[in-house]
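In: No letters, just coordinates:
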């Protein structure tokens, strides 16, 4: 990464750890991602310029209807899996998509313009601890999000079906 890229990444990390970002971002970033992703037929996801991202489609926990959510992800290149971090930008409640995956783990992601069938698994114990450590190295603001809230941030591993 070029020096300006590293500097920009650190600046975005600092900004994303603020409470103001946590209030505004959940309303702006997903809407922008959804619109651009749809308009470009899956070729572009604006938030993926700073963090890798997928567009998750899972059935709603209560409705059973498809719910589409753009999310940052942590790709695990060696295994071809992804880890999703349910940080909800450090806000108190779990994000709705985590309840959807708990109820209906069979889902689909759009990754770099390709639709891929996946099965989600909630990470627990040592496996969660290892993934959490990796997530903190990957995007340090997750530590700030966790420090702000009483709940444990849910981590899911998505495996190809």
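Out: Received, thanks. Just so it is clear, the structure is predicted and the values come from calculations on it, not from any experiment. Numbering: from 1, shown residues only.
In: drop to CA atoms for contacts and neighbour counts, all remaining ones
Out: Will do.
In: Assess the claim that residue 9 and residue 50 are in contact.
Out: Yes. Between residue 9 and residue 50 there is a contact under Cα atoms under 8 Å: 6.7 Å.
In: Structure two is appended below for comparative analysis:
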């Protein structure tokens, strides 16, 4: 990911507007929304190779960002998650902070713990789960940094 590559924002109107405001204000508008915190996730399209950006609710676990691939309870995974499976390197913006992170899907007991944490933050995840037969992925975004400092909230 290079700074001069064009980034395509989510094609969903309200998400694209959220992203625009977030980017234009360095997260002063959009980082806190709906009573939770949100981040911007940029992935590389698994088929197109283009950079794609979306906004997601996130939680913190130590120095890692946690996001959920709920897709509103759809029967299929969100594109951003499929992109991360193909290429786990992502760009993450939290407020004005930008980091490169490596993504992995949580499994086992770790997944269960993080799922509970995220449903405590956003109870609708439980409702989304009841709408689908797929396991909704919980994704860990580990910043590629040696500072050891936790991310900002």
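Out: Looks like it came in fine. A quick note: this is a predicted structure, and the numbers were derived from the prediction, not measured.
In: more neighbours, residue 9 and residue 50 of the first structure?
Out: residue 9 (17 against 13; other Cα atoms under 10 Å).
In: show me what contacts the more buried one?
Out: By Cα atoms under 8 Å, 6 or more residues apart in numbering, residue 9 of the first structure lies in contact with residue 50.
In: Which stretch of the second structure lines up against the host helix or strand of it?
Out: Using DSSP states H and E, residue 9 of the first structure sits in helix 3-16. Aligned using TM-score structural alignment, helix 3-16 of the first structure spans no residues in the second structure.
In: Tell me where the second structure has strands.
Out: Along the second structure, the stretches classed as strands by DSSP state E are 7-9, 32-33, 36-44, 51-57, 59-61, 64-68, 89-94, 97-105, 138-143.
In: how about the third one, aligned to which bit of the first structure?
Out: What it means is strand 36-44 of the second structure. So strand 36-44 of the second structure sits over residues 51-59 in the first structure, by TM-score structural alignment.
In: what's in contact with the matching stretch?
Out: 45, 47, 65-75, 97, 100-101, 104-112.
In: got the angle for the lengthiest helix in the first structure vs helix 3-16?
Out: As assigned by DSSP state H, the longest helix anywhere in the first structure is helix 19-39. With axes from the mean of the first three to the mean of the last three Cα atoms, to 10 degrees applied, the angle from helix 19-39 of the first structure to helix 3-16 works out at 120 degrees.
In: Does anything pack onto helix 19-39 of the first structure? Which helices or strands?
Out: strand 66-72 (3 or more Cα pairs under 8 Å, 6 or more residues apart in numbering; DSSP states H and E).
In: Skipping adjacent residues, who's closest to residue 119 of the first structure in space?
Out: residue 106 (4.5 Å; Cα to Cα, 6 or more residues apart in numbering).
In: can I assume that neighbour is in contact with residue 120?
Out: Yes. Residue 106 of the first structure is within contact range of residue 120, at 6.5 Å (criterion: Cα under 8 Å).
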